[in-house]
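>>> Quick one: sequence plus predicted model below, questions after.
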Amino acid sequence: MSSSKRTRSWAEPYKIKMVEPVRMISREEREEAIAEAGYNTFLLRSRDVYIDLLTDSGTSAMSDRQWAGIMMGDEAYAGSENFYHLAEAVKKYYGYTFLVPTHQGRGAEHIISQLLIEEGDFVPGNMYFTTTKLHQELAGGTFVDVIVDEAHDPESEHPFKANVDLNKLEDLIKRKGADKIPYIAIATSVNMAGGQPISMANLKKVRRLTRRYGIPIIHDMTRVAENAYFIKQREKGYENTPVRDIVHEICSLTDGATMSAKKDALVNIGGFLALNDEELFREAQNMVVIYEGLHTYGGMAGRDMEALAIGIRESVDEDHIHARVGQVQYLGNQLIDMGVPVVHPIGSHGVFLNAKKILPHLSQDQLPAQSLAAALYVDSGVRSMERGIVSAGRNPETGEHHYPELELVRLTIPRRVYTQAHMDVVAESVEAVYDNRDHISGLSFDYEPEYLRFFQSRFKKSKKS
């Protein structure tokens, strides 16, 4: 018997119990569909999409236990039993004392922004996220990016590109004054950087610095379990620590959190604001009644709160999180082997194509990431999304485009939905588009809404420069 070892194959830690048919329309139909959608993949009809990698938000497959929980929904207007189950799960797995349920993450972002931010404040964070930044601006604040420089370099192999640059953060505090910084926004598994994690060591340093200045940390914990998995894989001293314990430790270093439960927590709708300060919690309770719903449902049905409570427990299961991140790594490594420029290292929830490098013949004003996402859909019916100049928006004072360093197309993998065979189809399509990249033309705006323009903008083929 040979003593040499080889890597053994692995399979998803679940069986398929129900299937949802998908269809592939013809190339001519796809060309017509994307044109009708104004070359915006958000405006495509889902029935015209073959493999949907637009987002991992609310697109995961729930487990049999979650579906059983749906049948246990207590739809009482006040005091639903499912709310108390959810509050218990949040305290057990995350450690936060108080819970304010919301319809999804941006409901929590709105409440915390309105409660803590005053006109003229500055909110530092480890890279912006679209809805978070907008809520901060609408409350009168200015977002300031204090992430490490490596996060803006798609080819950097830094293992923790979501780390905070402590010098940038302290410089901001000294220049503006601690009283003008209501909190620091810390995201785990930073989306706009390519699903990149923050290290525990860095978060502990941020905690020590903010305590010195009396500044709270508000945690965007949308993908905290995925971040914890990377800490287990990459950070010395955590190799044998269960993911659930790493998650709990991350949360213990923060003062509160906003959660879009539609990601890590494996539900199709829902979110919450979690807090440790009782006075702030009472204010948030009062606000949720105005904007979301009563404080014991906050925009969610009882059945959804029950599914969420179960999903939180499942999200920190070792087999689940290994398979979830592993599928993303599988697709990313295929594309790297094919020579396709992607963000390194491969992140937790999606593979991010480097549109600037793939389409160097297009200027950023020709919207290369938007153009690449449209071309990918035409090739195979795979729906992805832009994360570049369109997502970055405009300066609210000057009206000029923000020009981010990263111009990316995100291939976002829903949890427990697609097989490795689907990933193979995606990889082959990306390779085909990459091989034909010189023929991809740019786009320009045809319609642009005032806020979060990437959702609803329409585009047209741009004239050659």
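Received the coordinates, thanks.
>>> hey, let's count contacts and neighbours off CA atoms from now on
Will do.
>>> I'd say Y297 and A87 touch.
No. Applying CA atoms under 8 Å, one finds Y297 not in contact with A87, separated by 11.1 Å.
>>> higher neighbour count, those two?
Between Y297 and A87, counting by other CA atoms under 10 Å, Y297 is the more crowded of the two (28 against 20).
>>> ok, and what's touching stretch 65-75?
Contacts with stretch 65-75, where a contact means CA atoms under 8 Å, 6 or more residues apart in numbering, come from 80-82, 301-304, 306-308, 310-311.
>>> Can you tell me the SS state at L411?
Look at L411: counting by DSSP: H, G, I helix; E, B strand; the rest coil, its state is strand.
>>> can you tell me which residues contact it?
Applying CA under 8 Å, 6+ apart to L411 gives the contacts 53-55, 350-353, 383-385.
>>> Export the contacts of stretch 65-75 as JSON lines, with columns for distance to G270.
JSON lines is the format used below for those (distance: CA to CA, whole Å):
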{"residue": "S80", "distance to G270": "15"}
{"residue": "E81", "distance to G270": "16"}
{"residue": "N82", "distance to G270": "13"}
{"residue": "A301", "distance to G270": "9"}
{"residue": "G302", "distance to G270": "11"}
{"residue": "R303", "distance to G270": "11"}
{"residue": "D304", "distance to G270": "7"}
{"residue": "E306", "distance to G270": "11"}
{"residue": "A307", "distance to G270": "10"}
{"residue": "L308", "distance to G270": "8"}
{"residue": "I310", "distance to G270": "13"}
{"residue": "G311", "distance to G270": "11"}
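>>> okay, pairing it with this:
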Amino acid sequence: MRSYKATMVDPIRLLPREDREAALRDAGFNVFNLDSADVFVDLLTDSGTGTMSNAQWAAMFRGDEAYAGSESFHELEAAVRDVMGFEHVVPAHQGRGAENVLYGSLVSEGDVVFNNAHFDTTRAHIAANGGDPVDCPVPEATDMDSDAPFKGNFDVETAREVVDDVGAENVPVVVLTITNNSMAGQPVSVANTREVAAFADEVDATFVIDACRFAENAHFVQRREPEFADASVAAIAREQLSYADACVMSGKKDGLVNVGGFVGLADRGDLYEQCRQRGILFEGFSTYGGMSGRDLAAFAVGLREAVDPPYVEERVAQVQALCEALDDRGVPVYQPAGGHAVYVNANEALPHIPRDQYPGQAFVCELYREGGVRAVELGRFAFPGTDRADLVRLAVPRRTYGPDHMEHVADTAAAVCERGEEVSGYEVVSEPSMPELRHFSAELRPLDEATPKSPPSQ
């Protein structure tokens, strides 16, 4: 039973099938282009889509909107220090703003940046600064049926082999993403974090933790890493983050807010000053960074709530329950489930669609067509030029949907699988110039028909 009750509701409705068909066609078969009013259950992302607590709403009324020296910023700074252990904070309007601030300060033309697996905006920021983003997942990460406890770990030996080729002097930063979103939201152990920190020292690189889902990761550590079986989620989070020189944070995940982010730094050295000045240029003054005082205040409360045991246990349990419901209905899913999302294996669900016809995007379109469910493809459409499996992410917003919504999602996915042979592959008909970001705005069409957009209604 959930440890909270709802005190605010937001009505949703399932459009008739013919209206969903029309909306999908008008969106260029890219669900990012759908209006939220046309979506019944929205699992596109867990970023900024969760429900804030009454304590967070109350904090917003007390937000200090001062341009400089905001008390709300000092509240956030104290929360970051207490919960995450970083002494210094450079605020940003959201996670990708923080990535711009940090990686724009660290990465130059010709550099190599390692990560257990770069996510889309991280990869794009590295590339935009002239760097080469190199993924270093452990081998078991690609085994969707393995029950290995930490499939999100970083493979240090893979990174060492690359260093032998490029030279340590060309590796300015090593990144560890917890949990590993690109690898099905799988957790990272504290033991692996220590190993990666030692490797970063070995090559004289700045060690950065992408901490967007640090609390969910700490929950898995508590359950799966014997050393921490008796430790609290809060204590585990501080321990794991303590090995990093810096962190990049999207508050829209484990900050439990709808906007906001920051760079956290252990020391007030040269990197802090570079980030601070870059933040002033791109985000705003260093005590608001693109956020209102209201947002800063809610963020400070949300960070503390994220490590509260009932919250994080229920959060992860809801995702596990969705994974089990899908598996029970025969939908092929990545096992075990991560902390924020369930990932469907579209290659197995739609085996007749060749990989160059984007079976993951086909599955995404059918989820919406069948039941008004919006998800996102994280395979070869989202990550062109890679050989990733064609996964479909069902990201669960925090404290938002109930068990009946999750049952609808599972039933919808099962219905898509049942008539899978009827589903066509797709081709891209327009895309932006930056391939790392094409899934946000590209348009497609099904290969079984030449499908122009619907003409404007008369």
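Sure, I can see it. Source: prediction; values computed, not measured.
>>> nearest to K232 of structure 1, of the contacts of stretch 65-75 of structure 1?
Distance to K232 of structure 1 across the contacts of stretch 65-75 of structure 1 (CA to CA) is lowest for G311, with 20.9 Å.
>>> Validate this expectation: the closest one resides in a strand.
No. G311 of structure 1 is assigned helix when assessed by three-state DSSP, not a strand.
>>> Alignment lookup: it to structure 2.
Aligning on TM-score structural alignment places G311 of structure 1 opposite G302 in structure 2.
>>> again, but for D277 of structure 1
D277 of structure 1 maps onto D267 in structure 2, by TM-score structural alignment.
>>> likewise R437 of structure 1?
Under TM-score structural alignment, R437 of structure 1 pairs with G420 in structure 2.
>>> how far away is the nearest residue to that match once chain neighbours are set aside from F285 of structure 2?
Nearest non-adjacent residue to G420 of structure 2, counting by CA to CA, 6 or more residues apart in numbering: L350, 5.8 Å away. Here L350 of structure 2 is placed at a distance of 50 Å from F285 of structure 2 (CA to CA, to the nearest Å).
>>> okay, those two: which has more neighbours?
L350 (24 against 21).
>>> so what's the more buried one up against?
359, 363, 417, 420-421, 423.
>>> Out of those, name the ones that lie in strands.
Among those, DSSP state E puts none in strands.
>>> related to what we said a few turns ago, distance of the residue nearest to G420 of structure 2 from A414 of structure 2?
From L350 of structure 2 to A414 of structure 2 the distance is 12 Å (CA to CA).
>>> before we move on, what about A229 of structure 2?
Distance, A229 of structure 2 to A414 of structure 2, using CA to CA: 36 Å.
>>> okay, the two: which has more neighbours?
Neighbours per residue, other CA under 10 Å: of A229 of structure 2 and A414, the larger number sits with A414, 22 against 13.
>>> can you give me the helices for the stretch 151-300 of structure 2?
Assigned by DSSP state H, counting those that start in this stretch, the stretch 151-300 of structure 2 shows helices spanning 156-166, 190-202, 214-224, 233-241, 270-282, 293-306.
>>> For E422 of structure 2, the count of nearby residues, please.
Using other CA under 10 Å as the criterion, the residues surrounding E422 of structure 2 number 10.
>>> so what's M291 of structure 2 closest to, chain neighbours aside?
Nearest residue to M291 of structure 2 in three dimensions, chain neighbours excluded: H93, at 5.4 Å (CA to CA, 6+ apart).
>>> After alignment, which residue of structure 1 pairs with that neighbour?
In structure 1, H93 of structure 2 lines up with H103, judged by TM-score structural alignment.
>>> and if you look at L326 of structure 2?
In structure 1, the residue paired with L326 of structure 2 according to TM-score structural alignment is L335.
>>> Same question for L444 of structure 2.
Aligned by TM-score structural alignment, L444 of structure 2 pairs with F459 of structure 1.
>>> Who are the contact partners of R47 of structure 1?
Neighbour list for R47 of structure 1: 22-23 [criterion: CA under 8 Å, 6+ apart].
>>> quick one: it and V22 of structure 1, what's the gap?
Noted for R47 of structure 1: a distance of 8 Å to V22 of structure 1, by CA to CA.
>>> One more: R453 of structure 1?
Counting by CA to CA, the separation of R453 of structure 1 from V22 of structure 1 is 29 Å.
>>> Then Y229 of structure 1?
31 Å.
>>> More neighbours: these two, which one.
The neighbour count for Y229 of structure 1 versus V22, taken as other CA under 10 Å, is higher for Y229 (26 against 13).
>>> what about the helix or strand harbouring the match of L444 of structure 2, distance to the chain center?
Assigned by DSSP states H and E, F459 of structure 1 belongs to strand 458-461. What separates the centre of strand 458-461 of structure 1 from the centre of its chain is 26 Å, taken as CA atoms, centre = their mean, to the nearest Å.
>>> Spell out the residue ranges of the strands in structure 2.
So, for structure 2 - with DSSP E - the strands run 41-42, 88-92, 112-115, 132-135, 173-177, 206-210, 246-250, 261-265, 341-345, 373-374, 376-378, 391-395, 426-430, 443-446.
>>> mind putting these in CSV, distance to V233 of structure 2 included?
Formatted as CSV, the entries for the strands of structure 2 read as follows, by distance: least, CA to CA, whole Å:
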stretch, distance to V233 of structure 2
strand 41-42, 28
strand 88-92, 22
strand 112-115, 24
strand 132-135, 28
strand 173-177, 18
strand 206-210, 17
strand 246-250, 18
strand 261-265, 20
strand 341-345, 20
strand 373-374, 31
strand 376-378, 29
strand 391-395, 22
strand 426-430, 43
strand 443-446, 42
